[in-house]
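> how does the following fold in three dimensions:
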Amino acid sequence: MRVALCQIVSTPDPAANLELVADGLREAAAAGARLVVFPEATMACFGVPLAPLAEPLDGPWATEVRRLAAEAGITAVVGMFTPAGDGRVANTLLVTGPGVEAHYDKIHLFDAFGFAESRTVAPGAEPLVVEVDGTRVGVTTCYDVRFPGLFTTLAERGATAIVTAASWGAGEGKREQWELLVRARALDSTSWVVACGQADPRTAGVEPGGKAPTGIGYSTVATPTGTVHEQLADAPGVLVTELDPEAVDRARASIPVLANRRF
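Got it, this is the predicted structure:
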């Protein structure tokens, strides 16, 4: 399956960010991708009040993403925020395209490195696997990548490719952790991991402030044996690559960790 990773720098303006989604979808479709992944917080960057921006899944922002994906004839994974009902929001990935309509609310919230996502975001509870052109695709968000059990659960539910949409926090050693974790989760689940993050905002002339995780770039595709297949640098860009389903079969035959694990 051909996939595209659209590494962008979200702004605080959801309308402006829709233009980034439209551009990315057009470029991905022109390159023949069947699945396009945008980062967490595509709707609006972290570091701004999220509750006033959040919209339901049938609201105008998500409706326009659906229209754009349908127009491009491609399945899109796009980060947004939806009302949670308790004054907080859900950190949601909208998954929409031909024959696909689903969403995933981030399960593991980023209460780490001095940031408390749970203060404004309510956690999700249910893992998600969807089917895109015959490929079972698991869906995860950012901090989820630190939790191997979610990835092995998705693989047990049939996923052979797992998407991770992120807005990774900057800091000493964080790039190294990002790459290591993406590769490790691919090896844990013997699945392709397609990890698309926000670009470093400084590459777009925006100086990040505070502790909000606004992105470092380095979107990465890892093979089922944990090697880096392809990777972007820190600036905005689109990466289009092929996922070989037979690589999953080979990995699971030679490294049968899913079959052998006891806990």
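> please count neighbours and contacts with C-alpha atoms only from this point.
Will do.
> which parts of the chain are helices?
With DSSP state H applied, the chain shows helices at 14-30, 60-72, 148-156, 174-189, 245-254, 257-260, listed in chain order.
> switch these over to CSV; also include distance to V37 and mean neighbour count.
Compiled in CSV, the helices of the chain are given as follows (distance: least, C-alpha to C-alpha, whole Å; neighbours: other C-alpha atoms under 10 Å):
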stretch, distance to V37, mean neighbour count
helix 14-30, 9, 19
helix 60-72, 11, 18
helix 148-156, 17, 20
helix 174-189, 15, 21
helix 245-254, 18, 15
helix 257-260, 26, 12
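> which one of those helices lies closest to V238?
Of all those, helix 14-30 sits nearest to V238, with 7.3 Å by C-alpha to C-alpha.
> which elements pack onto the closest one?
Applying 3 or more C-alpha pairs under 8 Å, 6 or more residues apart in numbering; DSSP states H and E, we find helix 14-30 packed against strand 2-7, helix 60-72, strand 237-242.
> how distant is the longest one from the center of its chain?
From the chain centre to the centre of helix 60-72 is a distance of 18 Å (C-alpha atoms, centre = their mean, to the nearest Å).
> list the contacts of that helix.
When contacts are defined by C-alpha atoms under 8 Å, 6 or more residues apart in numbering, helix 60-72 is touched by residues 14-15, 18, 21-22, 25-26, 29, 55-57, 75-76, 94, 96-98.
> switch to 6 Å and redo it
Contacts with helix 60-72, where a contact means C-alpha atoms under 6 Å, 6 or more residues apart in numbering, come from A29, T96, G97.
> which parts of the stretch 1-150 of the chain are strands?
Remark: strands assigned in the stretch 1-150 of the chain by DSSP state E, counting those that start in this stretch are 2-7, 35-37, 75-83, 89-97, 100-105, 111-112, 115-116, 121-122, 128-132, 135-141.
> report the contact partners of C6.
Under the criterion of C-alpha under 6 Å, 6+ apart, the contact list for C6 reads G24, F38, V238.
> how much space between it and S118?
In this structure, C6 and S118 are 27 Å apart, going by C-alpha to C-alpha, to the nearest Å.
> then P56?
In this structure, P56 lies at 19 Å from S118, with C-alpha to C-alpha as the measure.
> TSV for the contacts of helix 60-72, including distance to D133?
Conversion of the contacts of helix 60-72 to TSV gives the following (distance: C-alpha to C-alpha, whole Å):
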residue	distance to D133
A29	14
T96	13
G97	11
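> now, among these, which is nearest to Y104?
Checking the contacts of helix 60-72 one by one against Y104 (C-alpha to C-alpha), the nearest turns out to be T96, at 11.3 Å.
> deepest of the strands of the stretch 1-150 of the chain, which one?
For the strands of the stretch 1-150 of the chain, ranked by mean neighbour count under the definition mean count of other C-alpha atoms under 10 Å, the leader is strand 35-37 at a mean of 29.
> now show me the structure for the sequence below, then we'll compare the two:
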Amino acid sequence: MRIAVAQIISSADPAANLDLVRDYTGRAKAAGAGLVVFPEATMRAFGNSLRGIAEPLDGPWATAVRDIAREHGIAVVAGMFTPGKDGRVRNTLLVTGPGVEASYDKVHLFDAFGFTESETVDAGEAPVTFEYNGTVFGLATCYDVRFPGLFTANANAGAQVTILCASWGAGPGKSEQWDLLVRARALDSTTFVVACGQADPASVGAGGAETSDTPGTAPTGIGHSAVITPLGAPLVTLGAEPELAVVDLDPAEVAQARRKLPVLANARRF
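Below is the predicted model:
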């Protein structure tokens, strides 16, 4: 399967961000991709009010993404915000396209490095997998990457590919942690990891990425999206700037990796 990674920079304007989805989806389709992955917070960048733009999965923003996917005959994964409990929102990944419809609410909220996501976001409750064109995908969002159990749960549910969407906060050592974590989670789960992050606003002269170890600042992205093999090797690595990358994944490599490295089969539960 050919997959595209759309490393964009979201703004505060959901309509302008839809234009980005439309543009990059068209480019992904032209490159032969069957699925295109956008980052967390594609709908609206962090650092802006989320409550006012949150909408259900059948609302106008999600419907527009659905129409884009249908127009181009390609599956789209994009981060949005849906209504949650107690006036909060849910940090949701929308999956839509020919023959597929799914969503995942971020389970692990980013209450770390001085940022408190749980103040405005209501946590999801369960892992989500979906099948598309004969391949099973798991879903994860940003801070989830620090929790191996979600990735192994997806793999045990049949996932061959884990899609990880992020708006990774900048700060000392954070880029190195991102690179390490996405490769480690591929090894933990023996899945491909397709990790798509928000690009760094500084890369286009729009001001530096926010430093997430400064209390209260919002993580706006550092780029460095990557596609990792089930044995932890990078297939694609991006820089800081907006970019579309396309890569071919062979699910047969997952079975091969699991024969060589049967960590899922060998795992003991304590």
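> overlay the chains and give the TM-score.
The TM-score (TM-score structural alignment, normalised by the length of the first structure) is 0.98; 263 aligned residues with a C-alpha RMSD of 0.9 Å.
> picking up where we left off before, so which of the strands of the stretch 1-150 of the first structure comes closest to A159 of the first structure?
Ranking the strands of the stretch 1-150 of the first structure by their distance to A159 of the first structure (criterion: C-alpha to C-alpha) puts strand 135-141 first, at 4.5 Å.
> that older thread, keep only the contacts of C6 of the first structure that stay in contact in the second structure.
Retained in the second structure (both residues aligned by TM-score structural alignment, their matches' C-alpha atoms under 6 Å) from those: F38, V238.
> quick revisit: pipe the strands of the stretch 1-150 of the first structure into TSV and attach distance to A222 of the first structure per row.
Shown next, in TSV, are those (distance: least, C-alpha to C-alpha, whole Å):
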stretch	distance to A222 of the first structure
strand 2-7	13
strand 35-37	15
strand 75-83	18
strand 89-97	21
strand 100-105	22
strand 111-112	25
strand 115-116	27
strand 121-122	29
strand 128-132	18
strand 135-141	14
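> out of these, which comes closest to A204 of the first structure?
For the strands of the stretch 1-150 of the first structure, proximity to A204 of the first structure was assessed by C-alpha to C-alpha; strand 2-7 is nearest, at 11.9 Å.
> mean shift between that closest one and the second structure?
Taking mean C-alpha distance after the TM-score superposition for the first structure, the mean distance separating strand 2-7 of the first structure from the aligned residues in the second structure is 0.3 Å.
> can you give me the angle that strand makes with strand 237-242?
160 degrees (axes from the mean of the first three to the mean of the last three C-alpha atoms, to 10 degrees).
> what angle separates strand 2-7 of the first structure from strand 75-83?
Going by the same axes, to 10 degrees, strand 2-7 of the first structure makes 40 degrees with strand 75-83.
> distance from strand 2-7 of the first structure to the middle of the chain?
Strand 2-7 of the first structure sits 10 Å away from the centroid of its parent chain (C-alpha atoms, centre = their mean).
> cool, stretch 165-181 of the second structure as well?
13 Å.
> ditto for stretch 175-189 of the first structure
Using C-alpha atoms, centre = their mean, the distance from the centre of stretch 175-189 of the first structure to the centre of the chain it belongs to is 14 Å.
> ok, and what's touching it?
The set of residues external to stretch 175-189 of the first structure that reach it, using C-alpha under 6 Å, 6+ apart, is F151, T152, A155, W192, V193, A222, P224, T225, G226.
> show me the contacts for the second one.
Spelled out, it's T152 of the first structure. For T152 of the first structure, the residues meeting the contact criterion (C-alpha under 6 Å, 6+ apart) are S189.
> now the first one
By C-alpha under 6 Å, 6+ apart, the residues touching F151 of the first structure are S189.
> go again using 7 Å as the cut-off
F151 of the first structure makes contact with R185, S189 under the criterion C-alpha atoms under 7 Å, 6 or more residues apart in numbering.
> distance check, it against A184 of the first structure.
In this structure, F151 of the first structure and A184 of the first structure are 10 Å apart, going by C-alpha to C-alpha.
> now swap in the fifth one and tell me
With distances defined as C-alpha to C-alpha, the gap from V193 of the first structure to A184 of the first structure amounts to 10 Å.
> report the central residue of the second structure.
The centroid of the second structure falls nearest to C165 when counting by C-alpha atoms, centre = their mean (1.2 Å).
> that residue contacts G197, correct?
Yes. Contact criterion C-alpha atoms under 7 Å: C165 of the second structure and G197 qualify, at 5.8 Å.
> between those two, which contacts overlap?
With contacts defined as C-alpha under 7 Å, 6+ apart, the residues shared by C165 of the second structure and G197 are P39, E40.
> that older thread, CSV please, covering the contacts of C6 of the first structure and showing distance to A112 of the first structure.
Supplementary listing: the contacts of C6 of the first structure in CSV, determined by distance: C-alpha to C-alpha, whole Å:
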residue, distance to A112 of the first structure
G24, 31
F38, 23
V238, 29
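> closest to G210 of the first structure among the contacts of C6 of the first structure?
The shortest gap between G210 of the first structure and any of those belongs to F38, at 23.5 Å (C-alpha to C-alpha).
> and the residue lying closest to L57 of the second structure once chain neighbours are set aside, what is it in contact with?
In space, and not counting its chain neighbours, L57 of the second structure is closest to T82: 7.0 Å by C-alpha to C-alpha, 6 or more residues apart in numbering. Contact partners of T82 of the second structure, counting by C-alpha under 7 Å, 6+ apart, are A54, E55, P56, L57, V89, R90, N91, T92.
> from the residues you listed, which is closest to L109 of the second structure?
Out of the contacts of T82 of the second structure, the one with the shortest distance to L109 of the second structure is N91. That distance is 8.9 Å, counting by C-alpha to C-alpha.
> isn't the closest one up against F81?
Yes. Counting by C-alpha under 7 Å, a contact exists between N91 of the second structure and F81, whose distance comes to 5.0 Å.
> circling back: so which of the helices and strands packed on helix 14-30 of the first structure gets nearest R34 of the first structure?
Checking those against R34 of the first structure by C-alpha to C-alpha gives strand 2-7 as the closest, at 5.8 Å.
> ok, G47 of the second structure to K106 of the second structure distance?
Using C-alpha to C-alpha, one gets 18 Å for the distance from G47 of the second structure to K106 of the second structure.
> comparing the two, which residue is more hemmed in?
When G47 of the second structure and K106 are compared for neighbours, K106 comes out ahead with 26 against 14, by other C-alpha atoms under 10 Å.
> go ahead and confirm the more buried one touches C142.
No. Contact status for K106 of the second structure versus C142: not in contact, 8.4 Å apart, counting by C-alpha under 7 Å.
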